[in-house]
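Chemist: Using only what follows, build the 3D model:
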Amino acid sequence: MVLLEFAMAPGGKGESVSEYVARILDVIDRSGLPYQLTPMGTILEGDWDEVMGVVTACFKALEPDCSRIGMNLKVDYRAGPAGRLKSKTEKIEQRLGRKLST
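Modeler: The predicted structure is shown next:
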């Protein structure tokens, strides 16, 4: 199972790119994959082909009117079942004995 964290945005579109970020998040939300939105990116959970397919679809959503696209991508693969998107945080909270701000 893969956890993939990424941020993608067009270059040369001014200071605010929320219009483009919203376009990407629409693709992510419609994908059906578990995800977690953060202020600096999005974390997806799924099989390699699934999460990379979503990243590709996000790129394709920007490509028609964005001549430059920047992306940061981080991947963690671990064999086994799904559910790590939440369980990794829950494990740390359990060790600390308290809820964390997530």
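
Chemist: hey, let's count contacts and neighbours off CA atoms from now on
Modeler: Fine.

Chemist: ok, residue 23 - contacts?
Modeler: 58, 61-62 (CA atoms under 8 Å, 6 or more residues apart in numbering).

Chemist: Most neighbours of all these, which one?
Modeler: residue 58 (21 neighbours; other CA atoms under 10 Å).

Chemist: about what we covered before: from the contacts of residue 23, which land in strands?
Modeler: Assigned to strands by DSSP state E, none of the contacts of residue 23 qualify.

Chemist: And those residues, which is closest to residue 92?
Modeler: residue 58 (31.2 Å; CA to CA).

Chemist: mind checking which helix or strand residue 82 is in?
Modeler: Counting by DSSP states H and E, there is no helix or strand that carries residue 82.

Chemist: Alongside the first, I'd like the structure of this one:
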Amino acid sequence: MALMEISIIPLGTGSTSLGRYVAEVKRYLEERGIPHTLTDMGTIIEGEVEDLFRIARELHEIPFKAGAKRVYTALKIDDRRDKEVHLGTKVESVKRYLSS
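Modeler: Here you go, the predicted model:
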């Protein structure tokens, strides 16, 4: 299992607000039951690496379907092979260090 952080930024939309695009991304993920966490700077998604790349491609298309003429998408993938990682495990690890 891997984690992907994705930020999708439509350009040239005539507005600096991105909320409606973010809402469409969240709706897409929820309708498909894809584990994710929405943050102020992007969305973190959990899945197999092959699936994450496919999801990233599909999410990248959402602003185009909403009329954007240009889309900038930034990805970060953490593919750890020595043990399972899931949404929240990194935060829990930091909390354990803070409490000791």
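
Chemist: Overlay them and tell me the TM-score.
Modeler: TM-score for the superposed chains, counting by TM-score structural alignment, normalised by the length of structure 2: 0.84, backed by 97 aligned residues with a CA RMSD of 1.7 Å.

Chemist: one step back: inside helices: which ones of the contacts of residue 23 of structure 1?
Modeler: Judged by DSSP state H, these include 58, 61-62 as members of helices.

Chemist: May I see the residues you listed arranged in CSV, with distance to residue 95 of structure 1 as well?
Modeler: Putting those into CSV (distance: CA to CA, whole Å) gives the following:
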residue, distance to residue 95 of structure 1
58, 36
61, 41
62, 41
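
Chemist: which one of those sits closest to residue 10 of structure 1?
Modeler: residue 62 (7.4 Å).

Chemist: Return the residues in contact with the closest one.
Modeler: 10, 20, 23-24, 69.

Chemist: just the helices in structure 1 please.
Modeler: Going by DSSP H, structure 1 shows helices at 18-31, 48-62, 84-96.

Chemist: count of neighbours near residue 73 of structure 2?
Modeler: For residue 73 of structure 2, using other CA under 10 Å, the count is 14.

Chemist: Please say which position in structure 1 residue 68 of structure 2 maps to.
Modeler: Counting by TM-score structural alignment, residue 68 of structure 2 corresponds to residue 66 in structure 1.

Chemist: measure the residue nearest to its match when sequence neighbours are not counted to residue 83 of structure 1 for me?
Modeler: Nearest residue to residue 66 of structure 1 in three dimensions, chain neighbours excluded: residue 10, at 6.0 Å (CA to CA, 6 or more residues apart in numbering). The gap separating residue 10 of structure 1 from residue 83 of structure 1 is 31 Å, by CA to CA, to the nearest Å.

Chemist: who has more neighbours, those two?
Modeler: Higher neighbour count among residue 10 of structure 1 and residue 83: residue 10, with 19 against 13, using other CA under 10 Å.
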